[in-house]
Every structure is written in C-alpha cells, then in structure tokens.
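Trainee: Have a look at this fold, sequence not included:
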C-alpha cells in the first residue's frame, strides 16, 4: 500500500532571511586595515557594528537583548 506523503511546511526567502532577527546576532572575526576586530551582524546578515573584542561584541549584543552566536 502506498502512503500519501504529508505536505512539508515551507518558508519564503523573506521568512528565512528574517528568522531569528529579533532574538540573535552573530559575531564574526574580521580584519579591517590590518586590525583584528569583531563584526556584529543581525540575523539577516546586515553588519551593525565593529568592536575590538569578542567580549565587547557579546556585551553589546546582550545589552540589546539579543543572544550572541559565533560565526567562524
């Protein structure tokens, strides 16, 4: 007997891009003009800040009531 497959939920590209936007921010190590920094990105990928250390990035993110997530 053949079983009918259930419809899988789908997300639009916009929904995927904004997933977590209100809850998380990403920290990513970068080098700007030879200086190692940490970039802070919103969940949709927009860079929202540069800080000197991961600790400063984590603090800034938490001050904005978001959860910091590392991107390596």
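Mentor: That came through fine. Source: prediction; values computed, not measured. Numbering: from 1, shown residues only.
Trainee: contacts and neighbour counts: CA atoms only from here.
Mentor: Noted.
Trainee: contact partners of the lengthiest helix in the chain?
Mentor: In the chain, with assignment by DSSP state H, the single longest helix is helix 54-63. Residues from elsewhere that reach helix 54-63, judged by C-alpha atoms under 8 Å, 6 or more residues apart in numbering: 25, 27, 38, 39, 40, 50, 51, 67, 68.
Trainee: Tell me if I am right that the third one is in a strand.
Mentor: Yes - assignment of residue 38 by DSSP: H, G, I helix; E, B strand; the rest coil places it within a strand.
Trainee: Got another one to weigh against that:
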C-alpha cells in the first residue's frame, strides 16, 4: 500500500509503493511513525445483502462494521481516532 498526502489529505493507494520522490509522498511505515495509526476511514459495503459501513484503519485493516454512517463516525470519534475522507 502506498500512502500520499495532497492538499492536507491522506490518500491510500493499493498499488505497490514507488520510491519516495517528493515532499508529499509518505510510506505506510512513516505514517505509523507519525502516530497516524489512529486514522480511520469509512467505506460503504454490503453484509449479507444489507447496506453497511465498514471502518478501516489507515493501513486498510478492517476494524468494525456499522449499520449506518453516523454510527460509524461516532465509533471512530469515541475511540479517539481521526476520520479521513476516502477517495
């Protein structure tokens, strides 16, 4: 996984990491070193045919599933994590 920043946003990429060439590129390991393991994002999913919202850590690790987006956001906030947009 490759992690970059653009306009103050953390972007997650599934393609293999390329050598760091600019000030806006950061590796997953560097991100963890900055304390960003408390970053989470939400992705719409289907569970047993029902719409749901999966909560993932910044490195893509699944953390939980909520029935609606508000519950997912509340869970992230309650666990002192920072919600970042997924693009």
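Mentor: Okay, I see it. Being a predicted model, the structure only gives us computed values, none of them experimental.
Trainee: picking up where we left off before, okay, buried residues for the longest helix of structure 1 please.
Mentor: Buried residues in helix 54-63 of structure 1, counting neighbours by 16 or more other C-alpha atoms under 10 Å, are found at 54, 57, 58, 60, 61.
Trainee: Repeat that for stretch 52-62 of structure 2.
Mentor: For stretch 52-62 of structure 2, by 16+ other C-alpha under 10 Å, it's 52, 53, 54, 55, 56, 57, 58, 59.
Trainee: give the contact list for the second one.
Mentor: Residue 53 of structure 2 makes contact with 42, 43, 44, 45, 46, 65, 66, 67, 68, 69, 72 under the criterion C-alpha under 8 Å, 6+ apart.
Trainee: how about it, what's its match in structure 1?
Mentor: Under the alignment defined by TM-score structural alignment, residue 53 of structure 2 corresponds to residue 38 in structure 1.
Trainee: ok, and the closest non-adjacent residue to that match?
Mentor: residue 29 (4.5 Å; C-alpha to C-alpha, 6 or more residues apart in numbering).
Trainee: Can you find the partner of the one you found in structure 2?
Mentor: Residue 29 of structure 1 maps onto residue 44 in structure 2, by TM-score structural alignment.
Trainee: gap between its match and residue 65 of structure 2?
Mentor: Separation of residue 44 of structure 2 from residue 65 of structure 2 (C-alpha to C-alpha, to the nearest Å) stands at 10 Å.
Trainee: cool, residue 85 of structure 2 as well?
Mentor: From residue 85 of structure 2 to residue 65 of structure 2 the distance is 17 Å (C-alpha to C-alpha).
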